[in-house]
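Asker: Just need the structure, nothing else, for what follows:
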Amino acid sequence: MAAQIVFIVILTAAVYLFGKNVAKVRRNILLGRDVDRSDNPAKRWGIMARVALGQSKMVKRPVAAILHILVYVGFVIINIEVLEIMVDGIFGSHRVFAKPLGGFYSMLIGGFEVLALLVLAACVVFLVRRNVIKLKRFSGTEMTAWPKSDANYILITEILLMGAFLTMNASDYKLQLLHFGHYATAGSFPIGAMIAPLLPNSTEALVITERVCWWFHIIGILAFLNYLPYSKHFHILLAFPNIYYSNLNKKGKFTNMDSVTGEVKAMLDPSFVPEGTEISRFGAKDVTDLTWKNLMDAYTCTECGRCTSVCPANITGKLLSPRKIMMDTRDRLTEVGNDIDKHGKDYNDDKSLLDNYISREELWACTTCNACVEACPVNINPLEIITEMRRYVIMEESQAPASLNNMFGNMENNGAPWKYSQSDRLNWALNN
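Answerer: Now for the predicted structure:
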């Protein structure tokens, strides 16, 4: 009974803390401007099924794709057993689903063990890729000590959890063979049976090993759950809604501000009366000027570096890294959220995403080619953030680079980006 009470207290505390942390992330995301992404639900469900469940954009890098699918599918399916562990923990039972499921239970446990071994192996390979081979896309100025450690913490945790799961089953299997206590024959343990000879023969030692691994496994999962909101691995949960709310417009299509569109229409047609739209700011200077979808993108970023690895500006040595844009947005949003918790929603720390986190050199290095958008495995769009910040610099501060100011002047005077007058357009075309 004491063990049951302890388990219920730990479970309740873990669920409460997770809910509290998720609510805070949700609050932070909703600090962004509203944007309608409710159109065409059938198409959105299809994209989510293909990209999130089917991992369709991962397969462009086959080795990483296979390893990721093993970890993703294996970890999700193995954690189905968490339901049984929770029931056992609350009611003091042991493998409560064994009798009702019969032979199917043996097949499940056997499958879980094989998947656990594959997950463990994949995590070891991931660790080697990051820390021994040191793939280039896992490095960069933004990949400081914490981002690198975060990835390693998760991989090591998954290895430990899978190891505890297999050792728990091996101890259970050996106790079943000894017909000890309540360890009645339940399940098939193909991997556990291979580990069992390495364990002690003493029933007391086996029970201790089984119980320690049982507690470590479930507490580790609950701790992992509460670590997610602080980690890049929050994409495990956010990838699905983030992909569902993807931008369905063609890549590169810019959004127009309704207020500006109304003013232009009024200039062209004196009879047109624009709707009274309040203009708070042109473009984005800080995270609260971005849309909630941009902010969800920031929390969903996996820091995998695929976007940066294909960015032509970054490849040619420019300062821009699309991954850094997303990481900076998330860090700034977290800072704003913490300030709200400490000082209230009206607090101003005199900082902004522009300049304090993202430099203007980074913004103007972008070629708007959409390579980063295409490469992201969870449909994140760094380009939207970049263009909104550029819009602020131009429309609010009038601080566009000289080359752009020349183009703007030519557009105004000649109706084209070039310096030639409209009457000379045909001559220019024929000569080129």
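
Asker: all contacts plus neighbour counts: C-alpha atoms, from now on.
Answerer: Noted.

Asker: any idea which helix is longest in this structure?
Answerer: Criterion DSSP state H: the longest helix present in the chain is helix 145-177.

Asker: Just checking, which helix or strand succeeds that helix along the chain?
Answerer: helix 190-195 (DSSP states H and E).

Asker: Any buried residues in that following helix, and which?
Answerer: Using 16 or more other C-alpha atoms under 10 Å as the test for burial, helix 190-195 gives 190-193, 195.

Asker: quick one: buried residues of the next helix or strand along the chain from it?
Answerer: Per DSSP H and E, the first helix or strand lying C-terminal to helix 190-195 is helix 203-227. Of all the residues in helix 203-227, those buried under the rule 16+ other C-alpha under 10 Å are 206-207, 209-210, 213-222, 224-227.

Asker: Likewise for stretch 149-165?
Answerer: Applying 16+ other C-alpha under 10 Å to stretch 149-165 flags 151-152, 154-155, 157-165 as buried.

Asker: Now distance to Asp172 too, for those residues, in CSV please.
Answerer: Converted to CSV, the buried residues of stretch 149-165 look like this (distance: C-alpha to C-alpha, whole Å):
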residue, distance to Asp172
Ala151, 32
Asn152, 30
Ile154, 27
Leu155, 26
Thr157, 22
Glu158, 21
Ile159, 20
Leu160, 18
Leu161, 16
Met162, 15
Gly163, 14
Ala164, 12
Phe165, 11
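
Asker: Just the endpoints, please. Distance across stretch 286-296?
Answerer: End-to-end distance for stretch 286-296, by C-alpha to C-alpha, to the nearest Å: 15 Å.

Asker: Tell me the one of the buried residues of stretch 149-165 nearest Met389?
Answerer: The closest of the buried residues of stretch 149-165 to Met389 turns out to be Ala151 (C-alpha to C-alpha; 29.5 Å).

Asker: residue contacts, that closest one?
Answerer: Ala151 makes contact with Lys232, according to C-alpha atoms under 8 Å, 6 or more residues apart in numbering.

Asker: quick check, nearest of the buried residues of stretch 149-165 to Val96?
Answerer: Closest to Val96 out of the buried residues of stretch 149-165 is Phe165 (16.8 Å), distances taken as C-alpha to C-alpha.

Asker: any idea how far Glu158 is from that closest one?
Answerer: The value you get for Phe165 to Glu158, if C-alpha to C-alpha is used, is 10 Å.

Asker: Same check on Pro229?
Answerer: Pro229 is 17 Å from Glu158, by C-alpha to C-alpha.

Asker: Repeat that for Met389.
Answerer: Distance, Met389 to Glu158, by C-alpha to C-alpha: 39 Å.

Asker: picking up where we left off before, let's have the buried residues of helix 190-195 in CSV, adding distance to Thr316.
Answerer: What follows is the buried residues of helix 190-195, written out as CSV (distance: C-alpha to C-alpha, whole Å):
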residue, distance to Thr316
Pro190, 52
Ile191, 49
Gly192, 51
Ala193, 54
Ile195, 51
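
Asker: Please generate a structure for the following sequence too, so the two can be compared:
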Amino acid sequence: MQYLPNILFAILLIIGIGFFVKNIKKLKRNINLGKDIDRSDNKSERWKNMAMIAMGQSKMVRRPIAGILHIVVYLGFIIINIEVLEIIIDGLFGTHRALSFMGSFYSFLIGSFEILAFLVLVSVIIFWIRRVIMRIPRFWNKEMKGFPKNDALYILYFEMVLMSLFLLMNAADLNFQIKNVGNPISQYIFPLLSDNPPVVLHYIEKSAWWLHIAGILVFLNYLYYSKHLHILLAFPNTFFANLNPKGQFTNDKNVTKEVQLMMDPNADPYAAPVEGEEDVVPEKFGASDVTDLNWVQLLNAYTCTECGRCTSVCPANQTGKELSPRAIMMKTRDRLEEVGNNIDKNGGEFKDDNKQLLNDYITPEELWACTTCNACVEECPVNIDPLSIIMDMRRYLVMEQSAAPQELNMMMTNIENNGAPWQYNQMDRLNWKDEE
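Answerer: Next up, the predicted model:
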């Protein structure tokens, strides 16, 4: 019976970490369903982006209030969880504050953790006020219903509870409070508990301790199902982000070759391809489902924070169009999860479900509303690129289904026949100069 708590703790730890590893493997499998793309170039620029954007939060602070509060929560939550190391040691070996042998440095650490916990608690409450009471519009778009809306609130409540449990755990530790070192916040909570006998304080402390570590393990495993997966994925997402100038779109080599042949009357259509540049005809032009997208686009979908900054700056959305870049990413992730679950249920093979990303999740109306202005890409705090998905799906509509809007079909017909987007014969182009 003496070692029962240690055994229970070890079991809880193994189950929590084991389930987390299982979900990470599934996450990796789902992302790898995407087509291959090489993002290994310019590593120095990529490391810089990851340091500045993911770790340094440089794009978050463009909106100072939310940005600064987010930095407090992000740094506070990460740093405070260093305390988890001591909790694991205490839980496995039955010790109490195993790292206290570090003396004054330990007091400094715990004191810093308490201050950060308090700041995180305050910041999270402000976030809750902004979301629930002030009802900032980007948090209440039509796609933010059901779980997406509640998910953000669940995380806020999680963080409130975890920070409160950490402070309560310290405040109920009688020996820790008697020393009065490293307790800048919990010392003000202690008087609320001090009337209780030591045995009651001990049970309060142990209850808070168990709930705190259990809460952390639950939170860790909840991440996979939550938009807060970006806590982990923001780093690889910013590293593998597209470094090309915004507005530079990718071209299929086969299509480019055909256009070049059409424009060069001396080109030999039967010429052998240059060694190393053999043409590979794609199975499909563009994308109609998640498996037609590349793995970075699928990583983007899982990294989306659902903050709505992209949608708030989208000119199409602002004028009442159906398009929401945030919804594009959320729908892509939902479809990818559906495909992943299909594979799990069918022994590792995908069974055709007669559904796809196009039409069943994302409508052509949404895709054609996009102005390709790149505002969403520029605004995203973790370098997500909704536009690349939109363009790949447009490519499918045009090249596979000939389903471009009438205006675009007319323009392409005019370019083919007249060499310009306008419905004027080439011979009539200079007629304007003869007009008085």
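
Asker: TM value for the aligned chains?
Answerer: With the length set by TM-score structural alignment, normalised by the length of structure 1, the two chains reach a TM-score of 0.95; 423 aligned residues with a C-alpha RMSD of 1.6 Å.

Asker: buried residues in stretch 38-56 of structure 1?
Answerer: Judged by neighbour count (16+ other C-alpha under 10 Å), stretch 38-56 of structure 1 contains these buried residues: 44, 47-49, 51-52, 55.

Asker: Ok, stretch 60-80 of structure 1 next?
Answerer: For stretch 60-80 of structure 1, a neighbour-count test (16+ other C-alpha under 10 Å) marks 64-65, 67-71, 74-75, 77-78 as buried.

Asker: quick one: the strands in structure 1?
Answerer: Taking DSSP state E as the criterion, structure 1 contains no strands.

Asker: so which of the buried residues of helix 190-195 of structure 1 comes closest to Lys265 of structure 1?
Answerer: Ile191 (70.8 Å).

Asker: for the alignment partner in structure 2 of the closest one, what are its contacts?
Answerer: Matched to structure 2 by TM-score structural alignment, Ile191 of structure 1 sits across from Ile185. For Ile185 of structure 2, the contacting residues are 111, 114-115, 118, 167, by C-alpha under 8 Å, 6+ apart.

Asker: Now the buried members of the residues you listed.
Answerer: For the contacts of Ile185 of structure 2, a neighbour count by 16+ other C-alpha under 10 Å gives the buried set as 111, 114-115, 118, 167.

Asker: got the contact list for the closest residue to Asn169 of structure 1 other than its chain neighbours?
Answerer: Nearest residue to Asn169 of structure 1, sequence neighbours excluded (C-alpha to C-alpha, 6 or more residues apart in numbering): Gly192, at 5.5 Å. When contacts are counted by C-alpha under 8 Å, 6+ apart, Gly192 of structure 1 touches 113, 166-167, 169-171, 173.

Asker: For structure 2, which residue occupies the most central location?
Answerer: Thr303 (1.8 Å; C-alpha atoms, centre = their mean).

Asker: isn't that one right up against His230?
Answerer: Yes - in this structure, Thr303 of structure 2 is within contact of His230 by C-alpha atoms under 8 Å, at 4.6 Å.

Asker: how deep is the equivalent of Asn196 of structure 2 over in structure 1 tucked in, by neighbour count?
Answerer: Aligning on TM-score structural alignment places Asn196 of structure 2 opposite Asn201 in structure 1. Asn201 of structure 1: 14 surrounding residues under other C-alpha atoms under 10 Å.

Asker: list the contacts for Asn254 of structure 2?
Answerer: Counting by C-alpha under 8 Å, 6+ apart, Asn254 of structure 2 touches 279-281.

Asker: In CSV, list these along with neighbour count and distance to Tyr361 of structure 2.
Answerer: Putting these into CSV (neighbours: other C-alpha atoms under 10 Å; distance: C-alpha to C-alpha, whole Å) gives the following:
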residue, neighbour count, distance to Tyr361 of structure 2
Asp279, 11, 32
Val280, 9, 29
Val281, 11, 27
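
Asker: of all those residues, which comes closest to Arg335 of structure 2?
Answerer: Val281 (26.2 Å).

Asker: Translate Ile90 of structure 1 into the numbering of structure 2.
Answerer: Aligned counterpart of Ile90 of structure 1 in structure 2: Leu92 (TM-score structural alignment).

Asker: how close does the closest residue to its match other than its chain neighbours get to Trp210 of structure 2?
Answerer: Nearest non-adjacent residue to Leu92 of structure 2, counting by C-alpha to C-alpha, 6+ apart: Asn6, 5.1 Å away. Applying C-alpha to C-alpha, the value for Asn6 of structure 2 to Trp210 of structure 2 is 12 Å.

Asker: Going by distance to Gly305 of structure 1, which of the buried residues of helix 190-195 of structure 1 wins?
Answerer: For the buried residues of helix 190-195 of structure 1, the residue nearest Gly305 of structure 1 by C-alpha to C-alpha is Ile191; the value is 35.1 Å.

Asker: what about the nearest residue to Met160 of structure 2 once chain neighbours are set aside, neighbour count?
Answerer: Closest residue to Met160 of structure 2 apart from its sequence neighbours, by C-alpha to C-alpha, 6+ apart: Leu121 at 5.7 Å. Using other C-alpha under 10 Å, Leu121 of structure 2 has 24 neighbouring residues.

Asker: just checking, Leu121 of structure 2 touches Glu159?
Answerer: Yes - with contact defined as C-alpha under 8 Å, Leu121 of structure 2 reaches Glu159; the gap is 7.3 Å.

Asker: which residues of structure 1 does stretch 390-405 of structure 2 align to?
Answerer: Under TM-score structural alignment, the match for stretch 390-405 of structure 2 is residues 386-401.

Asker: What residues sit buried inside the matching stretch?
Answerer: Under 16+ other C-alpha under 10 Å, the buried positions of stretch 386-401 of structure 1 are 386-394, 400.

Asker: which residues are contacting it?
Answerer: Under C-alpha under 8 Å, 6+ apart, the answer for stretch 386-401 of structure 1 is 281-285, 290, 325, 354, 363-364, 366.

Asker: One more pass at 10 Å, please.
Answerer: With C-alpha atoms under 10 Å, 6 or more residues apart in numbering as the test, stretch 386-401 of structure 1 has contacts from 254-255, 281-286, 289-291, 322, 325, 353-354, 358, 360, 362-364, 366, 368, 383-385, 404-406, 408.

Asker: do the same with stretch 109-117 of structure 1
Answerer: Contacts with stretch 109-117 of structure 1, where a contact means C-alpha under 10 Å, 6+ apart, come from 70-71, 73-75, 77-81, 98, 104-106, 118-123, 158-159, 161-163, 165-166, 169, 186-192.
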